[in-house]
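Student: Sequence below, structure please.
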Amino acid sequence: MRRALALVVAAVLTSEGSAYIDTLYPLQQFIEESEVIAEGVVEKTDAKKGICLVRLKKSIKGKCPYALFRLNVGIGQEWHPEAVMPHLVAGAPAVIFYNAERRAEVYVNRFFLQFSGDAGQIAEKAWWSFTHVEVHCTRTFNGTAEELARILVDVQAGTIKPPPADPKAPPATKDAIKSLPVWGQPVDVEKLPAPFVRRDPSKPRKSRDPENPQGLEKGLAVQVFEGIWDSLPDFDALKPVATGTAAQFDLANRRRDEHYGLRFTGFIDIPREGAYTFHTTSDDGTRLRIGNEEIVTNDGVHVAKEASGEIPLKAGRHPITLLYFQGGGPAALEVLWEGPDLPKQKVPAAALTHTPAP
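Tutor: A predicted model of the protein is given here:
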C-alpha cells in the first residue's frame, strides 16, 4: 500500500479531505497493497459516542491479530460521520484491508471509508480513527460487502480475477449515502442512488428517455439561498430568500457576493442521441443532475476547478438541476457540455427551458 488503503467494513453505507483516493484505484491494487484482508461483522454501535465495534470473522489475506476493531467514527471530517453512523448497524457484514502502517479503508456495503490506526499499540487496545468517505472509490467497487468478500476469497484462491474498475461511476455524496438503504432493509437495485448502481464498464449504458413536457418557457428557474456552509446544504430544508429566472447557469441572481447558494432547475434540449459529458467549473461547490441521476459532483470549499461526468441521452428535453454554493472569497460558476458532433462548449441559453410558475 503506497497510500491510505484498506479496512473494509461491510454494513450498509458509504468535501474535499486531506487524503482522498482521487485517482482510479482498481480492486487489484487494493489487494496488492494490503498486508491483511479480513472479513468481519458490526457487533455494536454507539451513535452518541460515535464509536463502532467490528468483530473479526476470518482472515482472507495474511493473518489478522485484531479480534475486535474499535472504530472512532465520530471524529471524521465535515458531514461524513453524520452520513456514516446510521449505516453501521449490528449484524452488518464487514471486510477489512490494512497495511503495515495501519493505514486503512473501510468498505461499508457499497462504499469505502478511510481509517488510520496506531501500529505500535497492542491489538487488544488499538483504536482506528475515521477521516472520511472515499467518495471516488465507487469506481473501485460498489456492490455489497458480501459480494466483495466472496470475490476476495476467490481471488486469493486463484479462481477468478478482480473485476475491473469503472472509471465512469459517479462519486458517493452525502445525499446518495443518506438515500441508500441501510443493511437489512429491502433493496431495489433498479432504484439505488447512481453511485451505487453496478454496471459492466465494457457494455454501453442504455440512453435515458426524454420527458418532453409542454408549455415551457426560455431560461431556468432559480432559487437563491443565503447562509454559511462548507459543503452543499440540503436546499429542500431551507427557505429561499428570492426566486426568479436565469438565461444560463451564472451568478447574476445572487443578492450578495459571499455566503449564498443557488438552485437552478429546468430542462436541457439534447439535439441527438448519444453520450454527453457535462462539466462544472466552480468556486465553491456544485452538483449537477439529469433527472434523478447525479452526473457531476464538484462539492466542497475550493478554488475554481472542473469536474465532469457522462450520461447517455436520447434526443429531446431532459430535466436538469444544478446546485451551487459560495463559501467566501472569490466565486465562479460555468457549465459546459459536449456530445455527438458537439465540441466542448458552454451550455447555450437556447438549450435551456423551464416550467413557468403557476
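
Student: C-alpha only now, for contacts and for neighbours.
Tutor: OK.

Student: Residue 307: helix or strand, and which one exactly?
Tutor: Using DSSP states H and E, the secondary-structure element containing residue 307 is strand 305-313.

Student: Show me what that strand packs onto, helices and strands only.
Tutor: With contacts defined as 3 or more Cα pairs under 8 Å, 6 or more residues apart in numbering; DSSP states H and E, strand 305-313 has these neighbours: strand 274-283, strand 293-298.

Student: To compare with the earlier structure, here is another sequence to fold:
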Amino acid sequence: MTTRWLKVMLLSMTTAMAAHGSVTKADFGKMPDGTAVDIYTLKSDAIEARITTYGARVVGIKTADRDGKVGDVVLGYNTLEEYLADNKTYFGAIVGRYGNRIAKGAFAIDGKTYEVPKNNNGNSLHGGTLGFDRMVWQGRAIADGVEMTLVSKDGDQGFPGTLTAHVRYTVHHNALRIDYSMSTDKATVVNLTNHAYFNLAGEGSGTILGEEMMIAADKFTPVDAGLIPTGELVPVEGTPFDFRKAYVIGARINDNNEQLKIAGGYDHNWVLRGANGETKTAARSYDPGSGRVLTVTTTEPGVQFYSGNFLDGSFKGKSGAAYTKNTGLCLETQHFPDSPNHPSFPTTLLKPGETRHSMTTFTFTTQAK
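Tutor: The predicted structure follows:
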C-alpha cells in the first residue's frame, strides 16, 4: 500500500469518525423530592446539543455562523431551578401526552368520554397541568446520542392506558435527529413533539422577526378564539400564512388578519405536503445576519410555527437577557391540534399491539450573504 493511499484512508476514517458524536453525562441537580436530574452533552464535528432528563429537554444547541463563530441558538436556562420555576414556556421540552390543544379538555374513544385538565382558556394544552415536560425521564447513552424513556400510567392526567414513550436524540454531523417511539396497553391518544425555541442569531440576541421562513405547505388549519382548529384546511395562497416561498417573518405578522390577531402573531398548524409517515421537508429558517440556516424534516403530517407571541420578559435566559415577545420561534412537528375531536384529521389514536414511530431532524447549515 502506497503512502498516498494510506493518507487517503486515514483522512476518510478521521472524517467518518468526526461525523459521529461523543456523549457525556453530568449531574444537573435534584428535584424537590430528591430525584436526580442528569444532562447529556452530544457532540459531533459540527454541533453540540445538551439534553436534560427533566422533560427530556433540549437545553442548548451550539453551531457556527457563516464566519465560523459558534453560538447557542436555543432559548433556555443554565440551571434546573430556573426550569422548575417556569411553568409557562415549555422551553426545549418533549410535550405530551398530547402536544398542542384539545378542545374543552375532552375527547371520546370507542364511545367513552375522557376528560383531561383544562389549563389553557378552558382547553387542554400540552398534556395538562402536569405533562411530560414536568417529568424526569430515564436517560441512557446510546451511539451518537441519548435515549429518554418515560412510562405514563393509565389515568395520568385523565388519559387512558399506560403509555411507554422512547425519545432518541442523536447527532450526525450538522444535524440533531429526534426519533419517537410510543406504545400503550389500552387505546389512547398521543401527540408528542419537541418545543425548542430557536433564534438563529443566538439566544438572547433580539427578535426573530428579521429571519426568513419557508414552510412547505399549501394549507393551514385556522383556529377559533381559543386557538382550537375549526376543522377546515384553508389554502395559504393570498394570506400572510403563505410561506411556500421564503418571507421575512416580521413582514406580515401585524397585518389586518383575523387569524394573526387571535394568536398575536403566528401560532398555527400547517398541513405539510406528502403522506403521513413519509420523510419530507417541513420548514426552513434563515437568519441574514449570522448566515445560519435551520432546515426541519419530519415524518409528521403537520408543523406548528409559533413566533413566540406569549413571551413577555418574565424570564431571563442563559445569557441573562430577558426573553420578550418574538425572541424565539418554534417549529413543532406534530399531528394536528385537537385531532381526537376532528375525524377528518390524521388520527392520533394508538391501540394496544401497535407501536408508533416518527422522526424529526433539525439540520444546521450556513448561507453566504
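
Student: How close are the two chains, by TM-score?
Tutor: Their TM-score after superposition, calculated using TM-score structural alignment, normalised by the length of the first structure, is reported as 0.27; 167 aligned residues with a Cα RMSD of 6.8 Å.

Student: Name the next helix or strand following the strand holding residue 307 of the first structure along the chain.
Tutor: Next along the chain after strand 305-313 of the first structure, taking DSSP H and E as the criterion, comes strand 316-326.

Student: now the angle from that next one to strand 293-298?
Tutor: Between strand 316-326 of the first structure and strand 293-298, the angle formed by their directions is 30 degrees, by axes from the mean of the first three to the mean of the last three Cα atoms, to 10 degrees.

Student: angle of strand 316-326 of the first structure against strand 274-283?
Tutor: With the same axes, to 10 degrees as the criterion, the two stretches strand 316-326 of the first structure and strand 274-283 enclose an angle of 20 degrees.

Student: Now do the helix or strand following strand 316-326 of the first structure: which elements does it pack against?
Tutor: On the C-terminal side of strand 316-326 of the first structure, the closest following helix or strand by DSSP H and E is strand 332-339. Other elements packing on strand 332-339 of the first structure under the criterion 3+ Cα pairs under 8 Å, 6+ apart are strand 274-283, strand 342-346.

Student: about what we covered before: out of the helices and strands packed on strand 305-313 of the first structure, the one nearest residue 265 of the first structure is which?
Tutor: For these, proximity to residue 265 of the first structure was assessed by Cα to Cα; strand 293-298 is nearest, at 13.7 Å.

Student: any idea of the angle the closest one forms with strand 305-313?
Tutor: In terms of direction (the same axes, to 10 degrees), strand 293-298 of the first structure departs from strand 305-313 by 170 degrees.

Student: show me the contacts for the closest residue to residue 337 of the first structure other than its chain neighbours.
Tutor: Once flanking residues are discounted, residue 337 of the first structure sits nearest to residue 278: 4.5 Å by Cα to Cα, 6 or more residues apart in numbering. Contacts for residue 278 of the first structure were tallied using Cα atoms under 8 Å, 6 or more residues apart in numbering; they are 295-296, 308-310, 335-338.

Student: For the nearest residue to residue 279 of the first structure once chain neighbours are set aside, list the residues it contacts.
Tutor: Closest residue in space to residue 279 of the first structure, ignoring its immediate chain neighbours: residue 308 at 4.3 Å, by Cα to Cα, 6+ apart. Residues in contact with residue 308 of the first structure, defined by Cα under 8 Å, 6+ apart, are 277-280, 295-297.

Student: most neighbours, which of those residues?
Tutor: Neighbour counts for the contacts of residue 308 of the first structure, by other Cα atoms under 10 Å, peak at residue 280, which reaches 27 neighbours.

Student: so that residue sits right up against residue 324, yeah?
Tutor: No: look at residue 280 of the first structure against residue 324 with Cα atoms under 8 Å: they stay out of range, at 10.1 Å.

Student: and for those two, which residues touch both?
Tutor: Contact criterion Cα under 8 Å, 6+ apart; residues shared by residue 280 of the first structure and residue 324: residue 286.

Student: part of a helix, is residue 151 of the first structure?
Tutor: Yes: secondary structure assignment (DSSP: H, G, I helix; E, B strand; the rest coil) places residue 151 of the first structure inside a helix.

Student: how much space between it and residue 31 of the first structure?
Tutor: Using Cα to Cα, to the nearest Å, residue 151 of the first structure is found at 11 Å from residue 31 of the first structure.
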